[in-house]
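> Here is a sequence together with a model predicted from it:
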Amino acid sequence: MTKIYLAEDQKMLNTALATLLGLEDDLDVIGTATDGNTALSEIVLKKPDVAILDIEMPKLSGLDVAQQIDVLKLTTKVIILTTFAKASYFEQAVDAHVNGYLLKDNPTDQLVQTIREVLDGKTVFSPELVTSILSAEKNPLTKREIDVLKEIKTGKNSKEIAKAVFLSDGTVRNYISSILSKTGTSSRIEALNIAEKNKWI
C-alpha cells in the first residue's frame, strides 16, 4: 500500500482529492494539511511514500516544504500541484528535485498515474505547464521593477508607490521609465498587461 500525504490550502479541494485518491486500492491517504508548516512536520513524522503539495499555502509554501524534504534527504517523493505557470516556481521546483509538477485542472486519473510513475523512479512534468513556461519571453525586469509594477496594479500613483516600496518619488519615476522602455510600451497599463501576459508578475 502506497502512503500518500496531501497538502492543499483549499479545504474543499483537499477533502475531494483525499476522497478520490482513497478510492484507489493501492493508495492510502495517511494525512492532510492546509498549511505548509503542518505538512512538513507531519511528513517528517509519518514518512509517506509520496507528498502532494500545493504551491501557495500559508506559513510555508509547497516549494518551501519540497526544499526541506530535499535538504533532509527524506525518501518521500514530491509532486507539486499548481494553477500557476510561473517560470520562477518551476525553476525552484527543479532545484528542489521534485518528482512531479502538475496543473490542478488535470484529471485525477493523471495524478494517480503520476504517483505510480514517480514511485517507479520517473520524473513527471505536465507538458502543458512546461510548454507555457518555455514559450513565455524571458523576464527583462529587475526585482525592484517588478515590485513597482505590482504597486501600479493596485492603482497607486508614483508618490504612493514610493511610500509603499520605501523609495523616493524620483527613483520610482526612473523605474517606471525603465519598465516602459523594456516592455516597449508608452503607458503603465500597457506595461502591466505585457508583464501579466508573459507571467513576469
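Thanks, I have the structure now. Residues are numbered from 1 along each chain as shown.

> CA atoms for contacts and neighbours, from now on please.
Fine.

> which residue ranges form the strands in this protein?
2-7, 27-33, 50-54, 77-82, 100-103, 124-125 (DSSP state E).

> Hmm, Asp28 is touching Ile4, no?
Yes - here Asp28 reaches Ile4: they are 5.8 Å apart, a contact under Cα atoms under 8 Å.

> Among the two, which residue is more densely surrounded?
Each of Asp28 and Ile4 has its neighbours counted (other Cα atoms under 10 Å); Ile4 has more, 25 against 18.

> contacts for stretch 61-70?
7, 35-37, 39-40, 53-56, 76, 78, 80, 89, 92-93, 95-98 (Cα atoms under 8 Å, 6 or more residues apart in numbering).

> which residue is nearest the centroid of this structure?
For the chain, the residue nearest the mean C-alpha position is Ile55 (3.9 Å; Cα atoms, centre = their mean).

> From Thr114, how far out is that residue?
Look at Ile55 and Thr114: by Cα to Cα, to the nearest Å, they are 17 Å apart.

> Second structure for comparison follows:
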Amino acid sequence: MTEHGRYTGTGDTGGGHPVRVLLADDEHLIRGALAALLALEDDLLVVAEAASGPEALAMARAHRPDVAVLDLQMPGRDGVAVAAALGTELPGCRTMIVTGHGRPGHLKRALAAGVRGFVPKTVSARRLAEIIRTVHAGNRYVDPELAADAISSGDSPLTAREAELLELAADGAPIAEIAERAALAPGTVRNYLSSAAAKLAAENRHAAVRVARERGWL
C-alpha cells in the first residue's frame, strides 16, 4: 500500500473512488493550506470546506463526505458537537478532530461522541492524509501523547454541562453573560458552577477552572 511512505492508491478506498473529505476550521489560512496539500494526494478529494460548526453540518449534509476533519474549537458549535450530530444524521461519515488544544478531557468527549481520529495541529499534511485513510477504513487513530495524557489524568467528576459552563467562565465572564451564551437562567448557571467548584474542592468558579484545566478535564 505504501512506497517510501507514500500511498500508492492500491488499497481499498471505496471501489477505486477517492475518499471525499470535508475540512472544517475557522482559521482560513490553515484550512486553505490543508486543502491545497491534501489535493496533492491522488486518492483524497476535498469536497467542501467550512469555517464554523453550523456551516460544517450544512456542508456535510449537502456533500455527504466520507470523512469530516473537524477543528475542535469553532464558532457556533465545537468539533465534538458536530461529530456527535454527524454520527446521528450521517452515520456513513467518519469523523476526526484536529486540535491545537488537546487536553485529555477533550479526547474523552470526542471518543464518547464516536470520533475515530484525534490529532494535534502539529501533524504534517502527509501524516494527516494517512490518518484520514485509516479513519476511512474503519479504524481509529489517537495521537499517542494525547492518549497517554488522558489515561494519566483519571476520570473527570464533572458532568458535561458543568464542564461546558466552566469553559464559558474561563475568561472571567459574569454570570449573566455565561447564562446568555448557554441559554440558561442565571440561577441555574450559579447552581452548576457551585456544584463544579464543590466537586473540585475549589473556593470559587475561577479556582475551579484552574483546577479542572490542570487535571486535563477542560
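Great, that's in hand. Values in this document were obtained by computation on a predicted structure and should not be read as measured data.

> still on that earlier bit, please say which position in structure 2 the residue nearest to the centre of structure 1 maps to.
Aligned counterpart of Ile55 of structure 1 in structure 2: Leu72 (TM-score structural alignment).

> Next: Ile80 of structure 1.
By TM-score structural alignment, Ile80 of structure 1 lines up with Ile97.

> contacting residues for its match?
Neighbours of Ile97 of structure 2 in contact, by Cα under 8 Å, 6+ apart: Val69, Leu70, Asp71, Leu72, Gly79, Val80, Ala110, Val115, Gly117, Phe118, Val119.

> list the buried ones in the lengthiest helix in structure 2?
Counting by DSSP state H, the longest helix found in structure 2 is helix 186-199. For helix 186-199 of structure 2, the neighbour count (16 or more other Cα atoms under 10 Å) marks Pro186, Val189, Arg190, Tyr192, Leu193, Ser194, Ser195, Ala196, Ala197 as buried.

> any idea how far that helix is from the chain center?
26 Å (Cα atoms, centre = their mean, to the nearest Å).

> what residues does that helix touch?
157-158, 161-163, 165-166, 175-176, 178-179, 203-205, 207-208.

> Buried ones among those residues?
Looks like the contacts of helix 186-199 of structure 2 have Leu158, Glu162, Ala163, Leu165, Leu166, Ile175, Ile178, Ala179, Arg205, Ala208 buried, using 16+ other Cα under 10 Å.

> Keep only those of these that are in helices.
Glu162, Ala163, Leu165, Leu166, Ile175, Ile178, Ala179, Arg205, Ala208.

> Need the max-distance pair from the residues you listed.
Maximum pairwise distance in these, criterion Cα to Cα, is 17.6 Å, between Ala179 and Ala208.

> and the residue of structure 1 most remote from its centre, how far is that from Ile176 of structure 1?
Distance from the C-alpha centroid of structure 1, by Cα atoms, centre = their mean, peaks at Gly170 (33.9 Å). Gly170 of structure 1 sits at a distance of 10 Å from Ile176 of structure 1 (criterion: Cα to Cα).

> do the same with Lys159 of structure 1
Between Lys159 of structure 1 and Ile176 of structure 1 the distance is 12 Å, computed by Cα to Cα.

> List the contacts of the residue mapped onto Ala51 of structure 2 from structure 1.
Using TM-score structural alignment as the criterion, Ala51 of structure 2 maps onto Thr34 of structure 1. Shown in contact with Thr34 of structure 1 (Cα under 8 Å, 6+ apart): Ala7, Glu8, Asp9, Gln10, Lys11, Asn14, Met57, Pro58.
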